[in-house]
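**Q** Prediction below, plus the sequence it came from.
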Amino acid sequence: MTQRIENSPSVHPPRVHRAWWVAAVAALAIIAAGAFSTMPGLLVDPLQEEFGWSHGEISFAVWVNMALNGLTAPFAAALMDRFGLRRVVVGALAVIAAGAALTTAMTEPWQLTLYWGVLVGLGCGSMAMAFAATVTNRWFVQRRGLVTGILTAASVFGQFVFLPVLSWAVDHYQWRAGTVTVGLTSLMVMPFVWLLLRSHPADVGVKPYGSQEFVPKPPLDSGTGRRTLHVLCAVVRTGPFWLLATTFAICGASTNGIMWTHFTPAAHDHGMPVTVASSLLAMVGIFNVAGTISSGWLTDRLNPRWLLGSYYALRGLLLMFLPAMMGPTVQLPLVAFVVLFGVLDVATVPPTIALCREFYGEDSAIAFGWVLAAHQLGAGLVAFGSGVARDALGSYDLVWMATGALCCAAAMLAAIIRRPEHDRKRATTIELASSGASR
């Protein structure tokens, strides 16, 4: 009697490897979550007008959102190991849809913090870049840098695709129409995730893409939280983790923290219409896709340390000069800023994930989750601090220049990320032995 064995490689592999379908539906879920990161900048002015809330009160909810987003990521990576990608992602989409729906009924600042800060933050954190790293590590052996770039670009794609639509909806139908739109988007994605997303190639009897051998599914780990904390205790003893976490915190500060949260109100302060400012941010998102995918391709071929250093240095210079480019109309220097910043915005992700993989191997997804936590904490602190600074100074100019200086510091830190000495000696020994055996 013939019995089908689920956890064995397929005899006739499909023309399109299943890994690409998994990557596609993962990208769809990330796009839905990415739409939520565009909303805070569109909510600042409407919430001030309707409720009289200050920049600081609104930015505090954004800080909570980003902080929980980051702190959830490493535990979400471990939960995916325990319960599977499909269950965790569907649950996360349901939570953020609920948070978006409840936000439409709020009347107090603490409710914005609870609904948008806590619920949406937890849900989006479960589908953050650690999710992309998990999918890439499990389903791909080849093209990892490229796939990382594509999944990272998916988040940005969600931002720039939804931003003009949300901006128009807020402008014509008030801010509640925007939150309902992103909530419904999450609900629409859920069936696709449930039908197509799988946790491991062994679940459908195929090899990871590019692998010459079938990889059995690892046993379930019941100690999800324990493993996450164990990985944290291990990585904090290494120098590369602190360098990666610090540079990525500055990355978050200079993107989600200041750019995606405060660019629109800052441009509005200079007399630019909100819809025009939102369109510029959408352009940033368009060039994000090209920059991130290109960065993934370069990460497969060049030293990721030097890529990081270059990205941060150029980003810092752009931010320092941004206040001089602001005005009521869009001029050529501001267009050049949008293009260059877009190329650099999320380009840091593929080399950072590659370095985590180099240093931490099988634990790299969880290690990157902790690095991502630093990213979101940095983003949240700067988002909150920028709102407070705007209330106190009446301008964002000083914040732009200070954030640019931080990026220049991150460039210097990226250049000194090095593999521990004993690991370098071991790698050299292995390479020499391999070359001797080939002769």
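**A** Done, it's in.
**Q** CA atoms for contacts and neighbours, from now on please.
**A** OK.
**Q** what does stretch 383-395 contact?
**A** 54-56, 58-60, 62-63, 253, 256-258, 261-262, 266, 269, 396, 399 (CA atoms under 8 Å, 6 or more residues apart in numbering).
**Q** Kindly recompute the last result at 6 Å.
**A** 55-56, 59-60, 63, 257-258, 396 (CA atoms under 6 Å, 6 or more residues apart in numbering).
**Q** measure the nearest residue to residue 281 once chain neighbours are set aside to residue 315 for me?
**A** Distance criterion CA to CA, 6 or more residues apart in numbering; nearest residue to residue 281, sequence neighbours excluded, is residue 160 at 7.1 Å. Going from residue 160 to residue 315 by CA to CA, to the nearest Å gives 19 Å.
**Q** gap between the helix or strand where residue 28 lies and the chain center?
**A** Element membership for residue 28, per DSSP states H and E: helix 18-34. Centroid displacement of helix 18-34 relative to its chain, using CA atoms, centre = their mean, to the nearest Å, is 14 Å.
**Q** Give the buried residues for that helix.
**A** Within helix 18-34, the residues scored as buried using 16 or more other CA atoms under 10 Å are 18-19, 22-34.
**Q** now, which of the contacts of stretch 383-395 sits nearest residue 224?
**A** residue 63 (26.4 Å; CA to CA).
**Q** alright, now check it against this:
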Amino acid sequence: MQGAQPHWSSRLPFYYGWVVIGIAFVTMAFAVTARTAFSLLLPPLITEFGWDRALVAGAFSFGFLVSAITSPIFGRVMDRHGPRIVIGSGICLMSSGLILASAIEKPWQLYATLGVLVSAGANLTTYTAHSLFLPNWFVRRRGLAISIAFSGAGAGAIVLLPWLQTIIGRDGWRTSCWVMGLLVLLVVGPLTLLLRRAPEDIGLVADGASGSADAAQSRGKSNVVDPAWAAVDWTLARAMRTSRFWWIALGFFCALFAWYCIQVHQTQYLIEIGFKPLVAAWSLGIISVVAIPGQIGLGALSDRIGREWVWMAACCGFAVCYVALIALQHAPSYPLLYLMVGSQGFFGYAATSVMGPIVVEIFEGPHYGSIFGAITVPLVGGGAAGPWVAGVVHDATGSYRLAFLLAIACCAVSAAAIWIAAPREVRLVPGRISTRGAAQESGV
């Protein structure tokens, strides 16, 4: 009948991009928390077994190292088969690692379960995996959409981390591993069946609005700044022959070194300098909660001002966090604790919202997954090196101070590296397109 409204099902594809973001949000809530919980497990593991700090933290680092080696493989799998295979595999690895961890008695079992299985599983279900395909779904609001998905980590942390700490205190760390393993398997597992690699797989285009790219072109507002670069069919081999690839790799390595250097050791450090275990656990959770407005706000801002500015803000956030941590050792106080939490969470965690966009805006194309997978090797390598180096430094000197100073230096190097990689010189973010279009129309 003429004038009749279309059936609701005909509009379902329009919203599918946001369905994908919602699934990513839930996945991040559980998977990131399962990995972050290693910080809560560190004190009881050291207490029960009497192992060196570097040995225990090394399990986390070893798992990251294994993840780094296998990342390029899963990048290619993502390009060919999509996120259901990759993320589904990660869920199986993570849940089995957590459940088997409840039987740990020897160091090799710690490394095999909480190290390899959980870290590798997290690599396939959290920031890295989602950065392989979420950028395909959004162009105009890429930073905002990805930041909303990644803010699920904060939502999960504020609920799950204190709850897990309560289980550890009441029933033991082994029970907490069982509980978290079952949650990952039963809650996240079924949702992965709805994921798709790109909107084209179900007849859509990015942002869920057909013709958006053509419309931008017709207005003379293409986001391409360097047509010659953008015209290249970027394979992994071609990308690795460019300096931009290696500057991104360096920037990501240093940022993840700073990130996980403190994330793994934070609970133990805060307890040692005088804070109660539950306060330390809440601090870890609140960091992820503070990250929610930071990721969303700064992710959206990156769509306006550029990815480099937000990346630099994230690096500055981690640097301020380490300054506060060093000061806390000499003068433990809640104002300094709040500064550490706010700078690390609100600014530092915002780095995740621009990781994928930085790479895709330089090397956009059908081989993006393989390229990002290769860049994941140094990215995850930095996450592996940070906790291990901090543990070794503490065992050798009795203090984290030198490790924290090294992390501050890494923040400065990371910020500089992404500016040199310069995604802005290949493709403009939407806010810059509008500015350039207005300038062209006014004859400037």
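**A** That came in fine, so what should we check first? Please read these numbers as outputs of a predicted model, since none were measured by experiment.
**Q** before we move on, back to that, please point out which parts of the helix or strand harbouring the residue nearest to residue 281 of structure 1 sit buried.
**A** Per DSSP H and E, residue 160 of structure 1 falls inside helix 144-173. For helix 144-173 of structure 1, a neighbour-count test (16+ other CA under 10 Å) marks 144-171 as buried.
**Q** packing partners for the helix or strand just after that helix?
**A** Heading C-terminal from helix 144-173 of structure 1, the first helix or strand you meet, by DSSP H and E, is helix 175-196. In terms of contacts (3 or more CA pairs under 6 Å, 6 or more residues apart in numbering; DSSP states H and E), helix 175-196 of structure 1 is packed against helix 85-103, helix 144-173.
**Q** Same list (those) but as TSV, adding distance to residue 354 of structure 1.
**A** As requested, these are arranged in TSV below (distance: least, CA to CA, whole Å):
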stretch	distance to residue 354 of structure 1
helix 85-103	21
helix 144-173	7
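**Q** Name the residue closest to the centre of structure 2, please.
**A** residue 127 (3.3 Å; CA atoms, centre = their mean).
**Q** Now which residue in structure 1 aligns to it?
**A** Taking TM-score structural alignment for the superposition, residue 127 of structure 2 sits opposite residue 129 in structure 1.
**Q** Likewise for residue 401 of structure 2?
**A** The alignment partner of residue 401 of structure 2 in structure 1, by TM-score structural alignment, is residue 397.
**Q** Roughly how far does residue 269 of structure 2 sit from residue 284 of structure 2?
**A** 12 Å.
**Q** Tell me which of the two has more neighbours.
**A** residue 284 (26 against 19; other CA atoms under 10 Å).
**Q** Would you mind finding the match for that one in structure 1?
**A** Matched to structure 1 by TM-score structural alignment, residue 284 of structure 2 sits across from residue 281.
**Q** secondary structure class for the alignment partner in structure 1 of residue 11 of structure 2?
**A** Alignment note (TM-score structural alignment): residue 11 of structure 2 maps to residue 13 of structure 1. Under DSSP: H, G, I helix; E, B strand; the rest coil, residue 13 of structure 1 falls in the coil class.
**Q** what's the neighbour count on the residue lying closest to residue 13 of structure 1 once chain neighbours are set aside?
**A** In space, and not counting its chain neighbours, residue 13 of structure 1 is closest to residue 206: 7.4 Å by CA to CA, 6+ apart. Neighbour count for residue 206 of structure 1, taken as other CA under 10 Å: 27.
**Q** Does residue 206 of structure 1 fall in a helix, a strand, or a coil region?
**A** Residue 206 of structure 1 is classified as coil under three-state DSSP.
**Q** picking that back up, look up the closest residue to the match of residue 401 of structure 2, ignoring the ones flanking it.
**A** Using CA to CA, 6+ apart, the closest residue to residue 397 of structure 1 is residue 323 (5.5 Å).
**Q** give me the element that neighbour is part of.
**A** Per DSSP H and E, residue 323 of structure 1 falls inside helix 304-325.
**Q** Show me what that helix packs onto, helices and strands only.
**A** helix 397-415.
**Q** The helix it packs on vs structure 2, average offset?
**A** Following the fit onto structure 2, the mean deviation recorded for helix 397-415 of structure 1 is 2.2 Å by mean CA distance after the TM-score superposition for structure 1.
**Q** for that helix, packing partners?
**A** Short answer (3+ CA pairs under 6 Å, 6+ apart): helix 397-415 of structure 1 packs on helix 304-325.
**Q** what's the mean gap between the helix it packs on and the aligned bit of structure 2?
**A** Mean for helix 304-325 of structure 1 is 2.5 Å (mean CA distance after the TM-score superposition for structure 1).
**Q** ok, back up a step: buried stuff in the helix holding residue 323 of structure 1?
**A** By neighbour count on 16+ other CA under 10 Å, the buried set for helix 304-325 of structure 1 is 304-323, 325.
**Q** from the chain's centre, how far out does it sit?
**A** 18 Å.
**Q** next SSE after it?
**A** Assigned by DSSP H and E, the successor of helix 304-325 of structure 1 is helix 332-345.
**Q** Can you provide the mean distance from the next helix or strand after that following helix to its aligned counterpart in structure 2?
**A** Remark: after helix 332-345 of structure 1, the chain's next helix or strand is helix 349-360, criterion DSSP H and E. Here the mean offset of helix 349-360 of structure 1 against structure 2 after fitting is 2.0 Å, by mean CA distance after the TM-score superposition for structure 1.
**Q** Appreciated, that's everything.
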